[in-house]
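**Q** only geometry, no sequence info:
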């Protein structure tokens, strides 16, 4: 950008925090909804189970309740997305009652400030569902959450691709997890974002090898495209 003779202001603004704020952490989940930022779990010296809301307008943190039968346990490398006043948290735990027994999905009602049983929203018993994992990606496209890949302790990097319908709370596998060169293949710790009717996926790890490939999932015709 040509110089205008004036110093450009920094795009970053430090926000000094009060004593009531989250501790230093990594491998946490974060998303925003209606002017607030939500931070859940992660790790410092151990796995964390705290839950925070940050008001952008007030520049103020509030610690939220994360207890009860419907609330998650300590989580790390999980995902969190928002849709129509609810936060949807998926994955992120090993050795617990949820591993292999129940789908590791938790739902937080923002308006009522409480965790709600997600099983109560389904009209019929769920026959297909993803197992627990870490390091996956999750995005919202339309009225669905799309979950790709992740890591499991025995299986390693996953190539699974799942959709959660927010209206019925039913899971379904999507095409695009088949073997071949026309799909992203197994990976974890990658990034993904949603734009219009597509999901864009970049990088990650296949086993221990870093990736730099870039993919687009078209939700209209259910096809993957590798972008140069």
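**A** Ah, there it is. Remember, it's a predicted structure, so these values are computed and weren't measured experimentally.
**Q** okay, CA-based contacts and neighbour counts for the rest of this
**A** OK.
**Q** which one is residue 55 nearest to, not counting chain neighbours?
**A** Residue nearest to residue 55 in three dimensions, not counting chain neighbours: residue 36, with 4.8 Å by CA to CA, 6 or more residues apart in numbering.
**Q** what's the neighbour count on the residue nearest to residue 167 when sequence neighbours are not counted?
**A** Closest residue to residue 167 apart from its sequence neighbours, by CA to CA, 6+ apart: residue 143 at 7.1 Å. By the criterion of other CA atoms under 10 Å, residue 143 has 14 neighbours.
**Q** tell me how far residue 143 lies from residue 191.
**A** Applying CA to CA, to the nearest Å, the value for residue 143 to residue 191 is 20 Å.
**Q** same question for residue 144.
**A** Distance, residue 144 to residue 191, by CA to CA: 18 Å.
**Q** A further structure is provided below for comparison with the first:
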């Protein structure tokens, strides 16, 4: 059993990497560095036999898919916070499955962090937030996979507060961010959106009933709808108010008038 892992879906293949195997039943567990594939049609798992160097196991990282490439950025292991970027090309499964460490061109790159969020839009990866254990971030970065360059985006609008453990999903050129945990350890329940094309943040308030405050949850988009599931809240909500096992759905189409 693992926690803090990350996954991405491409066609009928679910890709899972990383996570912490330390638990009450396995107190000496290590960070998992295995790459696992689930065929959601046949429901069969495969552990990929990797050749050559691979990223060290970790948790709190974030992943994204662009084309056939699976990107892993950041995370933490044994108290060390990371800002490395590893790439696994699914095409390598046809020969020798290999990871590649992408050293960015230029000197700019995000600070080491865990608990951040990533989305892919076109040929770019967008990173928001996270923590290095001492400092919480609310910066926004873009990585261009063609030039292999990081750039910190100079954003305008209602920039969300610093946080970690939030989740994000993209619809068209809008990245929606929900929840997370702030610098005081309080779990959040706010919804923000970032329009990638003009680098403007939007904040939505008074939208009626929504998901409870949480961190460590997951988000995904299908069409114009964004789904929120899981997570935890500190302090835990009353039993009757705990909706972490319920799938909350946001129809982003109704927000067009505000953005």
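**A** Structure's in. What do you need? Quantities reported herein were computed from a predicted structural model and do not represent experimental measurements.
**Q** so after superposing, what's the score?
**A** Aligned and superposed, the two chains score 0.78 in TM-score terms (TM-score structural alignment, normalised by the length of structure 1); 193 aligned residues with a CA RMSD of 2.1 Å.
**Q** re the thing from before, so what does the residue nearest to residue 167 of structure 1 match up with in structure 2?
**A** Here residue 143 of structure 1 is matched to residue 123 in structure 2, going by TM-score structural alignment.
**Q** structure 1: which residue goes with residue 191 of structure 2?
**A** Taking TM-score structural alignment, residue 191 of structure 2 has residue 214 as its aligned residue in structure 1.
**Q** how far away is that match from residue 185 of structure 1?
**A** Applying CA to CA, the value for residue 214 of structure 1 to residue 185 of structure 1 is 12 Å.
**Q** who has more neighbours, the two?
**A** The residue with more neighbours, out of residue 214 of structure 1 and residue 185, is residue 185; 19 against 16, by other CA under 10 Å.
**Q** so who does whatever residue of structure 2 lines up with that one touch?
**A** Matched to structure 2 by TM-score structural alignment, residue 185 of structure 1 sits across from residue 161. For residue 161 of structure 2, the contact set (CA atoms under 8 Å, 6 or more residues apart in numbering) comprises 138, 182.
**Q** so residue 33 of structure 2 makes contact with residue 50?
**A** No - counting by CA atoms under 8 Å, residue 33 of structure 2 does not reach residue 50; the two are 10.3 Å apart.
**Q** give the contact list for the spatially most central residue of structure 1.
**A** Centroid check for structure 1 by CA atoms, centre = their mean gives residue 79 as the closest residue, at 2.3 Å. Residues near residue 79 of structure 1 by CA under 8 Å, 6+ apart: 29-30, 89-92, 136-138.
**Q** which of the residues you listed lies closest to residue 201 of structure 1?
**A** Lowest distance from residue 201 of structure 1 to these (CA to CA) belongs to residue 137, with 8.6 Å.
**Q** dump the residue contacts of that closest one.
**A** By CA under 8 Å, 6+ apart, residue 137 of structure 1 lies in contact with 79, 146-150, 188-192.
**Q** what is the neighbour count of residue 13 of structure 2?
**A** 15.
**Q** aligned partner of it in structure 1?
**A** In structure 1, residue 13 of structure 2 lines up with residue 36, judged by TM-score structural alignment.
**Q** surely that match meets residue 60?
**A** No - counting by CA under 8 Å, residue 36 of structure 1 does not reach residue 60; the two are 9.8 Å apart.
**Q** common neighbours of the two, please.
**A** residue 54.
**Q** so what sits against both of residue 214 and residue 185 of structure 1?
**A** Applying CA under 8 Å, 6+ apart, one finds that no residue jointly contacts residue 214 of structure 1 and residue 185.
**Q** what about the residue lying closest to residue 116 of structure 2 once chain neighbours are set aside, which helix or strand?
**A** Using CA to CA, 6+ apart and skipping residues adjacent in sequence, the residue nearest residue 116 of structure 2 is residue 130, 3.8 Å away. Assigning secondary structure by DSSP states H and E places residue 130 of structure 2 in strand 124-131.
**Q** show me what that strand is packed against.
**A** For strand 124-131 of structure 2, the packing partners by 3 or more CA pairs under 8 Å, 6 or more residues apart in numbering; DSSP states H and E come out as strand 117-121, strand 136-144.
**Q** now tell me what touches the longest one from outside.
**A** Outside of strand 136-144 of structure 2, the residues within contact range by CA under 8 Å, 6+ apart are 110, 123-131, 149-155, 159-164, 182-183.
**Q** next SSE downstream of that strand?
**A** That would be, after strand 136-144 of structure 2 and using DSSP H and E, strand 149-152.
**Q** mean offset of that next one relative to structure 1 (after superposition)
**A** Once the two models are superposed, strand 149-152 of structure 2 sits on average 0.4 Å from its counterpart in structure 1 (mean CA distance after the TM-score superposition for structure 1).
**Q** what range does that strand cover in structure 1?
**A** Strand 149-152 of structure 2 covers residues 170-173 of structure 1 once aligned (TM-score structural alignment).
**Q** buried set for that stretch?
**A** Neighbour counts using 16 or more other CA atoms under 10 Å place 170-173 of stretch 170-173 of structure 1 among the buried residues.
**Q** cool, and stretch 171-180 of structure 2?
**A** Neighbour counts over stretch 171-180 of structure 2 (16+ other CA under 10 Å) mark 171, 174-180 as buried.
**Q** wait, residue 199 of structure 1 touches residue 193, no?
**A** Yes - proximity of residue 199 of structure 1 to residue 193 meets the contact threshold set by CA under 8 Å, at 5.7 Å.
**Q** residues bridging contact with those two, i.e. touching both?
**A** Common neighbours of residue 199 of structure 1 and residue 193, counting by CA under 8 Å, 6+ apart, are residue 139.
**Q** returning to what we had before: now the buried members of the contacts of strand 136-144 of structure 2.
**A** Buried members of the contacts of strand 136-144 of structure 2, scored by 16+ other CA under 10 Å, are 110, 124-131, 149-151, 155, 159-160, 162-164, 182-183.
**Q** for the stretch 101-250 of structure 2, what spans make up the strands?
**A** Ranges of strands within the stretch 101-250 of structure 2 are 117-121, 124-131, 136-144, 149-152, 156-157, 167-171, 174-181, 187-195, 200-204, 218-222, 225-229, 248-251, based on DSSP state E, counting those that start in this stretch.
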